[in-house]
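[1] need a structure here:
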Amino acid sequence: WIKGDAEIFSIVSGFGLDGKVRVDTVTHPYLNDAGTTYYPNQILVNWSQYKYNLADTVMMEDDGDTDYSALAKAIAAALLTIADLGAYVPLVDPVVDAIPSSFWTDDADFVDAWYTLARETTGTRDGAGGNGRFTFDRYWVSAL
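    Predicted coordinates:
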């Protein structure tokens, strides 16, 4: 609380269309207060960028000045050893392990993780750690 509002973001991971690990960061600037329900209608996973019908997400809180693009690139580089062997492999644990140690300074906190989100995932799902809750719905974005 001394540093102001929470800086919440999610790291979405899966396999890109090329079969290589894909890591995207999604910021949630409106998530400021614990115990509050928010209704952002925000797209978390752009399924057109993923090979498989599954992705994982790790939600983090940061009070520093994180460059989310650099963080995503660092994580993706660390995950390059994970091969697409024709079956989806959950990436939450490797993502958390791949976060550069410098990121953990200034009190960055793991919030929660959601494993195996599918394109068909709908409804409310608690995070694996019981610290967060998402309500998922499908949303089709058509090309212009």
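
[2] can we go C-alpha only for contacts and neighbour counts from here?
    Noted.

[3] residues making contact with the longest strand seen in the chain?
    Once the chain is assigned using DSSP state E, the strand that runs over the most residues is strand 109-118. Here strand 109-118 makes contact (CA atoms under 8 Å, 6 or more residues apart in numbering) with 53-62, 90, 92, 126-132.

[4] which ones among those residues are found in strands?
    Leu54, Ala55, Asp56, Thr57, Val58, Met59, Met60, Glu61, Asp126.

[5] buried subset of those residues?
    Neighbour counting with 16 or more other CA atoms under 10 Å marks Leu54, Ala55, Asp56, Thr57, Val58, Met59, Met60, Glu61 as buried within the ones in strands among the contacts of strand 109-118.

[6] residues touching Leu144, list them.
    Neighbouring residues of Leu144 by CA under 8 Å, 6+ apart: there are none.

[7] And Glu120, by the same measure?
    Each residue near Glu120 by CA under 8 Å, 6+ apart is listed here: Arg138.

[8] Before we compare anything, build this one as well:
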Amino acid sequence: MLTVANQATFIPLAAAVINAMPDSWWTDNPDYVESWYSLTKDSTGTLRGVSNRGTMTVEPYFVNRF
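    You can find the predicted model right below:
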């Protein structure tokens, strides 16, 4: 991708964006485990994550008004 500057000079934009990204962005990060897309107020029990690598136990929680 190139950006036109001053209607005559081409500046390589994609290379600048990629070079500005930290090196850690390109490494495999084991901190991510799972995603859950649909949690509702009626969800109860143990739910499996989207990629089936994690589980989450949920139950309703009610807050009393003062």
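
[9] Map Thr44 of structure 2 across to structure 1 for me.
    Superposed on structure 1 with TM-score structural alignment, Thr44 of structure 2 falls opposite Thr122.

[10] related to what we said a few turns ago, which two from the ones in strands among the contacts of strand 109-118 of structure 1 end up farthest apart in space?
    Pairwise distances among those were taken by CA to CA; the largest, 23.6 Å, belongs to Leu54 and Glu61.

[11] Please pull up the equivalent of Phe62 of structure 2 in structure 1.
    The alignment partner of Phe62 of structure 2 in structure 1, by TM-score structural alignment, is Trp140.

[12] Count residues in the vicinity of that match, would you?
    7 (other CA atoms under 10 Å).

[13] show me where structure 2 has helices.
    In structure 2, the helices defined using DSSP state H lie at 13-20.

[14] sorry, back to before: just to check, the match of Thr44 of structure 2 is in contact with Phe134?
    No: checked against CA atoms under 8 Å, the pair Thr122 of structure 1 and Phe134 is beyond contact range at 9.6 Å.

[15] Just name the closest of the buried ones among the ones in strands among the contacts of strand 109-118 of structure 1 to Asp107 of structure 1, please.
    Distance to Asp107 of structure 1 across these (CA to CA) is lowest for Glu61, with 8.5 Å.

[16] ok, for that closest one, nearest residue in space, not its chain neighbours?
    Sequence neighbours aside, Ile8 is the residue nearest to Glu61 of structure 1 in space, at 4.5 Å (criterion: CA to CA, 6 or more residues apart in numbering).

[17] tally of neighbours for the one you found?
    Applying other CA under 10 Å, we find 21 residues neighbouring Ile8 of structure 1.

[18] and the gap between it and Val21 of structure 1?
    Distance of Ile8 of structure 1 to Val21 of structure 1, given as CA to CA, to the nearest Å: 23 Å.

[19] next one: Ser13 of structure 1
    Ser13 of structure 1 sits 7 Å away from Val21 of structure 1, taking CA to CA as the criterion.

[20] before we move on, what about Val12 of structure 1?
    From Val12 of structure 1 across to Val21 of structure 1, the span is 11 Å (CA to CA).

[21] In structure 1, what sits opposite Ala15 of structure 2 in the alignment?
    For Ala15 of structure 2, no residue is aligned by TM-score structural alignment.
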